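J.: Could you work out the structure for the sequence below:
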Amino acid sequence: MKKILVSFALFFTACASYEVTPTGHTMKTTTDYMGVITKHSDSVRRYSGFYNILDMESTIITSQVAQAQLEQSAMLYQWDEARFAEEKAKFETRLNRESEIFLSFYTPDRKNDDLFKKNTIWKIFLDVEGKRYEGRATKLKLQLVEIEGLYPYHNRFYTPYSIIFPVPMRSIEDKPIKLTVTGAVGAGVMEFKP
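T.: Here you go, the predicted model:
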């Protein structure tokens, strides 16, 4: 009886172990990856009566999120060591130069979904320790399935944006951060804790 219990215990602990990529990098399980994304995400939903006027969900790309995404991509695309190092160097450069937030954005009127345009009706701000940085939005051109692989809350009704701010992520990631998206349609504030 004792041997059977020990066998079951070993079997179930093996199910909770880490996966290993072909390059030898350990990858946390999908549940662990989701935990990292959830910890660094926030959302806002605005209504006018029963009518949804604004829906946003965002993830701040800290060094912890960047590392989890690198490992996730390395596992999905079976990167070799050279490709992993190349992608890691790109992330490191970006983290030391700017801050990035992924924004999944929805408004029922498509003409109001124009964050990426020069003359947009929206303003996007990042507030850290009393300083405010204005962001610029870029519409992501990735396949839906790729975006959903990195940000599982995103779906086909939302528009994916990368919001870039002129402040190094490494200098602010250990501080409370607020993302404000505001315009004539509505406004929302998303908060990220260190």
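J.: When you work out contacts or count neighbours from here on, use the C-alpha atoms and nothing else.
T.: Fine.
J.: Where do the helices of the protein begin and end?
T.: Using DSSP state H, the helices of the chain run over residues 2-15, 30-39, 63-77, 81-97, 144-150, 169-172.
J.: and for comparison, fold this next one:
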Amino acid sequence: MKYILLLSFLLSACASYEVTPSGRALRTESEYFMTIDKYSDSTRRYSGLYNLIDMEGTVLNSKVIADQLDQMTRLYLWDEKKFADEQVKAQERMSKETEIFLAFFTPDKKNDDASKPKTVWRVFLDVDGRRFEGKVVKLKTQLPQLIALYPYHNRFYTPYQITFPVAIKSIETREMKMTVTGPVGSGILTFKPL
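T.: Predicted coordinates for the structure are as follows:
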């Protein structure tokens, strides 16, 4: 019995690819989810039994972006032109900034305002002794699409996109720490290097 389980595990671990009509191989959905897991982190802060903040985030480095393009191609059946256009846009963004997806929860809704100009929150990215302040935008993307891209996201989190004024290509080979801090609490997400 244990040999059958081992064999089924090994067979399920083998990589298989979906192929677009033009013949380009796509990473599988399970490979995509493994990439998201590898370049994500989470933290939860409590005061006694009272939850202050929950955060889960993913750094959009070149590996995550490449896998996301495959995931979007799979979900929306993109043709090669659409894929190429989105790839060019992604390359332009990566050469100018660093993006992090943040799923954020705090039990008091009035404190869930990270994208407002007079927010109580500050967001920083620390890399190699340098600190960059982030610009926070609340995403309007529909929940099913967010869950397809970030499987840890759920309806209780608020989705944010945080951009930092440094090219991801110049820092993705180093460990990054993103800090979200304010009077309610603080949390740090640590992202592995590429």
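J.: Of the helices of the first structure, flag the one that's most buried.
T.: The highest mean neighbour count among the helices of the first structure, using mean count of other C-alpha atoms under 10 Å, belongs to helix 63-77: a mean of 18.
J.: Report the angle between that one and helix 30-39.
T.: Following axes from the mean of the first three to the mean of the last three C-alpha atoms, to 10 degrees, one obtains 140 degrees for the angle between helix 63-77 of the first structure and helix 30-39.
J.: returning to what we had before: need the helices of the first structure in JSON lines with distance to residue 103 of the first structure, can you?
T.: Output for the helices of the first structure, formatted as JSON lines (distance: least, C-alpha to C-alpha, whole Å):
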{"stretch": "helix 2-15", "distance to residue 103 of the first structure": "33"}
{"stretch": "helix 30-39", "distance to residue 103 of the first structure": "13"}
{"stretch": "helix 63-77", "distance to residue 103 of the first structure": "14"}
{"stretch": "helix 81-97", "distance to residue 103 of the first structure": "17"}
{"stretch": "helix 144-150", "distance to residue 103 of the first structure": "11"}
{"stretch": "helix 169-172", "distance to residue 103 of the first structure": "16"}
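J.: which one's the longest strand in the first structure?
T.: The longest strand of the first structure (DSSP state E) is strand 51-60.
J.: How far off centre is that strand?
T.: Relative to the chain's own centre, strand 51-60 of the first structure is displaced by 14 Å; criterion: C-alpha atoms, centre = their mean, to the nearest Å.
J.: Name the nearest residue to residue 178 of the second structure, sequence neighbours excluded.
T.: Leaving aside its sequence neighbours, residue 178 of the second structure sits nearest to residue 125 (C-alpha to C-alpha, 6 or more residues apart in numbering; 4.4 Å).
J.: In contact with the one you found: list those residues for me.
T.: 131, 132, 133, 134, 164, 176, 177, 178, 179 (C-alpha atoms under 8 Å, 6 or more residues apart in numbering).
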